[in-house]
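J.: need a structure here:
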Amino acid sequence: MHLAAFLNAGPQGTVGWRHPDAGDGFLTAAHYTRIARVLEGAGFDLAFVPDSLAVPRGLKDSFDPAVTWGTGTPRLDPIPVITLMAAATEHLGVAATVSTGYQEPFHVARSMATLDHLVGGRAGWNVVTSFQDAEAQNFGQDKLPARAARYARAEEFLEVTAQLWDSWADDAIVADKESGVFGRPDRVRAVDHRGERFAVRGPLSVPRPPQGYPVIIQAGASPAGRDFAARWADVVFCSHESLESAVAFYADVKARAAAHGRDPEQLKVLPAATTVVGTDLKDALAKHAEFTGLVHPEAGLSRLAYHVNVDLTRYDLDGPLPSLAEVGVEGHYREVVEFAEREKLSVREIGRWYGARTEGDMIGSASDIADTMEQWLDAGAADGFMIQATHVPAAFEEFAEQVVPELRRRGLVRTAHTGGTLRDNLGLARPGRDEWRRRARSAEGGRP
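T.: Modelled structure (predicted):
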């Protein structure tokens, strides 16, 4: 199985920073380099840092709850953070979120190509379309565009970005000191793209990345998001409240990839897994109960409102969660609905649960957690897992010291990195030049 780690460039979760064993150095380089070395030593393929472009205003259009409880803020720029992490390691892949909603293709293509060169082919890009009105309001808009418009922009954004990466052939640089010839103009080309949203002449000012394209990660759970991932993504990060929903999602995105002419094995599905490791199940449940006890109800509601982009205080907090037509992160919303209906929770109770939500039912001894992971693999629900720590760096260290040896004993994870790039370690082929054309053709007539 593949192992990736999910960590914020800031406080970990709504209450993770309150944990007695949580580090308080999220504004220091040492905090992130320490985590990177732990992950690399445990054989992780990837460290993934999410991002958002606003301080959340999810409750009553105020940022007070976000600041009070540490919900989605602060957020450091993830690109310098993952660059530090890569510099501290030799094999660990690093990825960051960059939104297609508030960037330009040339900027992202240049930044990601540069990073991929500097870290030796270990870079990844988590493509998002943004999910909060608060983000839109930092960029001259009153409200986030509708999902269909956001994904239409993302489609064209990826087409242009990939064309820019492909504007240099792999053999364009000669660097012949004797003749004085640096490069071959016939192996570099303009892009000359004029579309509905972007006009880019090109070529890119950075040669083609070592991986061809940096590894593309996507986490959309809506039908539009799944189809986008099936065309463009190498890794799908998802979140599920049950094994059954995970199996259904896995089958769906793999089938969509095949329908777009891709080998489904070239799309890796990594569900979120929040692990709580104890000496046995009783000990782990006690640890989780202590963690849950740190949650203030408003903190949990603030976190949920941040993810679904809906002010939940407009509803009866002691009543059931209403049906919401348009939400920010649809995957999280579906999980909440599934859990709330099963447990018959009010909105207030959902907030308390969501503040300390653990995903994937990964609570127990190292053996218990390995059993659950193996069950998900065997059931066709995952190609690996995106490990989410309740608190950092200690929870990652516990996983590395206790769960990874058990997974290695079972032959489920590597004992050493063998590939030179992140694509190599994930078992992903390097895209040939002009791969973007095939993926763009598969989208024709099918864009949301």
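J.: use CA for all of it now, contacts and neighbours both
T.: Noted.
J.: ranges for the strands of the stretch 1-150 of the chain?
T.: Here the stretch 1-150 of the chain has its strands, by DSSP state E, counting those that start in this stretch, at 2-6, 46-49, 93-99, 123-128.
J.: Out of these, flag the one nearest residue 384.
T.: strand 2-6 (4.3 Å; Cα to Cα).
J.: relative orientation of that closest one and strand 93-99 in degrees?
T.: Using axes from the mean of the first three to the mean of the last three Cα atoms, to 10 degrees, the inter-axis angle of strand 2-6 relative to strand 93-99 is 50 degrees.
J.: Report how many residues lie close to the nearest residue to residue 268 once chain neighbours are set aside.
T.: Distances taken as Cα to Cα, 6 or more residues apart in numbering place residue 235 nearest to residue 268, at 4.7 Å, with adjacent residues excluded. By the criterion of other Cα atoms under 10 Å, residue 235 has 24 neighbours.
J.: from what I can see residue 235 touches residue 271, true?
T.: No: when contacts are counted by Cα atoms under 8 Å, residue 235 is not listed as touching residue 271 (10.3 Å).
J.: just to revisit the earlier point, contact partners for the residue nearest to residue 268?
T.: Contact analysis of residue 235 by Cα atoms under 8 Å, 6 or more residues apart in numbering lists 215, 216, 217, 218, 267, 268, 269, 270.
J.: Kindly confirm my reading that the second one forms part of a strand.
T.: Yes: Residue 216 sits within a strand when classified using DSSP: H, G, I helix; E, B strand; the rest coil.
J.: In contact with it, which residues?
T.: So residue 216 contacts 124, 125, 126, 127, 232, 233, 234, 235 (Cα under 8 Å, 6+ apart).
J.: gap between it and residue 306?
T.: Distance of residue 216 to residue 306, given as Cα to Cα, to the nearest Å: 24 Å.
J.: swap in residue 440?
T.: Residue 440 is 32 Å from residue 306, by Cα to Cα.
J.: neighbour-wise, which of these two wins?
T.: Shown here are residue 440 and residue 306; by other Cα under 10 Å, residue 306 has more neighbours (26 against 17).
J.: Buried ones from the contacts of residue 235, can you make that a PyMOL selection?
T.: Buried subset of these, written as a PyMOL selection, criterion 16 or more other Cα atoms under 10 Å:
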select buried, resi 215+216+217+218+267+268+269+270
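J.: one more to line up against the first:
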Amino acid sequence: MSSRRKLRLGLAAYGTGWDLDAWRLPEATNAGLRDPSVILDIARTAERGKLDYVFAGSALGSEPERLNRIFRWDNFVYAGHAAALTKNLGFVMSVNSSFEHPYGVARQLATLDNFNQGRTALNVVFGIDRDGDPVGNFGRNPVPTEETKYARAREFTEVVNRLLYDSWDNDLLLDDRTGGTLVKPDSWHQIDHHGDHFEVRGPLNVSPPVQSHIPIVQVGLSEESLRYGADFAQVRFSPYFGISRGKEEYRRLKERVAANGRDPEKFKIIPGITFYLGGTAREARAKFNEINALQLTQALPAAFTQAFGIDLSRVRDSERVLDVVDIDTLADDALKPLLSDRARDTKDDRELLRQILATQIGEDATLRELYHYVQRARHAQQPAVVGDAKTIADWLEENLEEEVLDGVQLFPPYHRGPADLFVDLVVPELQRRDIFRTEYEASTLQGLLDTDDTY
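T.: The predicted model follows:
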């Protein structure tokens, strides 16, 4: 039995992929905004690669001007359909506790977990995301303030858990045909919840879930959000902070969980990446730069002048970075005006710039290509990992071994193609390194993720 830690891998299912420009590629399929088969194929691909789950993020606002949020399929309906096409793959359901009611959500979760035989997880989002005016879509339904949304989220989760696990005994079905008793007497229990945000009598009118505990996924960076995760969650969808800071954040999160009397090894930390994969590293960089070139930008920002200490208004953006910028003379924090602290994983930005050129966009990259890389890193809010199967497997293995992460949420930049490439090229490489499964080893998502079942 191998003692090597194993990666947990999930695949994001969005109609046009995650990249805001890659949809313009001639090979991209954009029918996913109207054709459900596109993201149903994502589920089939994920199961073919023995991945843990798919995640189809939800949205409640109406934002027709934002490409990545113009349409969002209802993730419960999607998961219900996709589960019928798969046997082992898990599905992470996203709900917003600031808008939704625990009784209705508990009904959906219990129903789905029974129908897919234990392959459900719950991502509780409690941001009030004013973009797209979701409040306007929900009319008079009470919406918490920024100050009260955390308390509502905690109460929401407590009620959902009580409805799921305290409503019914597992041996509820007596099926006494002779005596005329179908359901065992006293096998159901009212929860009689009276809180600041919800009044729920119970019991839930759906059979208990198959899983002893449906995994809860937490996101967010605030202190209240992190406290919620340590108290309730089994998985954290974390930002990626790089190796050095990532190790520190990983350790802190595990310590939070341990301080609550829980097993930190059962709490999984999973950041997201957008991957740009090719048969060779050169092919991958060429595709990444082709996508970058689709950004509708005209001029280099003043931030570049500040970062490099050069008047770039007098320099053509087609010039090679290495012909214009003397990396050895840059300040330690030179890239601070360009990249967020999360993307700057070193106190020496000279090394970071060399790394970007060597592994991401190529040492012949132009100023324009570097600018596009920076813009993409900002709007994607996660790293772009560019390369062939070995490069991407190296990145995953290093971050796993350095204890930066327990797994990765994979965001294909466009459809169709990248998800299949990952399964066909990267998964076999990970399996050869003995850091990813060759067969599904559990029948439930709780088992696949190896999460804690306490709450």
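J.: where does the TM-score land?
T.: The TM-score (TM-score structural alignment, normalised by the length of structure 1) is 0.80; 389 aligned residues with a Cα RMSD of 2.9 Å.
J.: that older thread, ok, so of the contacts of residue 235 of structure 1, who is nearest residue 157 of structure 1?
T.: Using Cα to Cα, the contacts of residue 235 of structure 1 come closest to residue 157 of structure 1 at residue 216, 13.0 Å.
J.: picking that back up, could the strands of the stretch 1-150 of structure 1 go into TSV alongside mean neighbour count and distance to residue 343 of structure 1?
T.: Formatted as TSV, the strands of the stretch 1-150 of structure 1 follow (neighbours: other Cα atoms under 10 Å; distance: least, Cα to Cα, whole Å):
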stretch	mean neighbour count	distance to residue 343 of structure 1
strand 2-6	22	27
strand 46-49	25	32
strand 93-99	25	33
strand 123-128	26	31
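J.: Which among those strands is found nearest to residue 291 of structure 1?
T.: Closest among the strands of the stretch 1-150 of structure 1, using Cα to Cα: strand 2-6, at 18.5 Å.
J.: What is the corresponding segment of structure 2 for the closest one?
T.: Aligned using TM-score structural alignment, strand 2-6 of structure 1 spans residues 8-12 in structure 2.
J.: Check how far the longest strand anywhere in structure 1 sits from its aligned residues in structure 2, on average.
T.: Scanning structure 1 for the strand with the most residues, using DSSP state E, yields strand 268-277. Its matched residues in structure 2 lie on average 1.3 Å from strand 268-277 of structure 1 after superposition (mean Cα distance after the TM-score superposition for structure 1).
J.: how big is the angle separating that strand from strand 2-6?
T.: Strand 268-277 of structure 1 and strand 2-6 meet at an angle of 70 degrees, taking the same axes, to 10 degrees as the criterion.
J.: Show me the contact partners of strand 268-277 of structure 1.
T.: So strand 268-277 of structure 1 is contacted by 2, 4, 234-240, 246, 250, 284, 287-288, 358-366, 369, 381-390, 395, 398-399, 402-403 (Cα under 8 Å, 6+ apart).
J.: now for whichever helix or strand comes after that strand, which elements pack on it?
T.: Using DSSP states H and E, the helix or strand that directly follows strand 268-277 of structure 1 along the chain is helix 281-292. Contacts defined by 3 or more Cα pairs under 8 Å, 6 or more residues apart in numbering; DSSP states H and E place helix 281-292 of structure 1 against strand 268-277, strand 362-364.
J.: Can I get those in TSV including distance to residue 42 of structure 1?
T.: Formatted as TSV, those follow (distance: least, Cα to Cα, whole Å):
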stretch	distance to residue 42 of structure 1
strand 268-277	15
strand 362-364	18
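J.: For stretch 11-20 of structure 1, measure first residue to last.
T.: OK, stretch 11-20 of structure 1 end separation, Cα to Cα: 14 Å.
J.: related to what we said a few turns ago, what about the helices and strands packed on helix 281-292 of structure 1, which gets the closest to residue 23 of structure 1?
T.: Residue 23 of structure 1 sits nearest to strand 268-277 of all those, at 17.0 Å, using Cα to Cα.
J.: Write the PyMOL selection for whichever of the contacts of strand 268-277 of structure 1 are buried.
T.: The PyMOL selection below is limited to those of the contacts of strand 268-277 of structure 1 classed as buried (16+ other Cα under 10 Å):
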select buried, resi 2+4+234+235+236+237+238+239+240+246+250+284+287+288+358+359+360+361+362+363+364+365+366+369+381+382+383+384+385+386+387+388+389+390+395+398+399+402+403
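J.: Among the contacts of strand 268-277 of structure 1, which ones are in helices?
T.: Judged by DSSP state H, those include 246, 250, 284, 287, 288, 366, 369, 395, 398 as members of helices.
J.: Quick check: the third one vs residue 23 of structure 1, distance?
T.: Note on residue 284 of structure 1: its distance to residue 23 of structure 1, by Cα to Cα, is 21 Å.
J.: now swap in the last one and tell me
T.: Distance of residue 398 of structure 1 to residue 23 of structure 1, given as Cα to Cα: 14 Å.
J.: rewinding a little: which of the contacts of residue 216 of structure 1 sit farthest apart?
T.: By the measure Cα to Cα, 124 and 232 form the most distant pair in those, at 12.8 Å.
J.: quick one, strands of the stretch 301-448 of structure 1?
T.: For the stretch 301-448 of structure 1, applying DSSP E, counting those that start in this stretch gives strands covering 362-364, 384-388.
J.: tell me, the first one lands on which residues of structure 2?
T.: Counting by TM-score structural alignment, strand 362-364 of structure 1 pairs with residues 385-387 of structure 2.
J.: Identify the residue spatially nearest to the aligned partner of residue 420 of structure 1 in structure 2, adjacent ones excluded.
T.: The alignment partner of residue 420 of structure 1 in structure 2, by TM-score structural alignment, is residue 443. By the measure of Cα to Cα, 6+ apart, the closest residue to residue 443 of structure 2 outside its immediate chain neighbours is residue 88, 6.3 Å from it.
J.: which residues touch that neighbour?
T.: Applying Cα under 8 Å, 6+ apart, the residues contacting residue 88 of structure 2 are 47, 119, 440, 443, 444.
J.: can you tell me which residue in structure 2 aligns to residue 409 of structure 1?
T.: Aligned by TM-score structural alignment, residue 409 of structure 1 pairs with residue 432 of structure 2.
J.: Could you count how many residues lie near that match?
T.: Residue 432 of structure 2: 12 surrounding residues under other Cα under 10 Å.
J.: Kindly report the same for residue 130 of structure 2.
T.: Neighbour tally, residue 130 of structure 2, other Cα under 10 Å: 10.
J.: That one and residue 156 of structure 2: what is the separation?
T.: For residue 130 of structure 2 relative to residue 156 of structure 2 (Cα to Cα), the value is 20 Å.
J.: list the buried ones in stretch 240-257 of structure 1?
T.: Buried-residue list, stretch 240-257 of structure 1, by 16+ other Cα under 10 Å: 240, 241, 243, 246, 247, 249, 250, 253, 254, 255, 256, 257.
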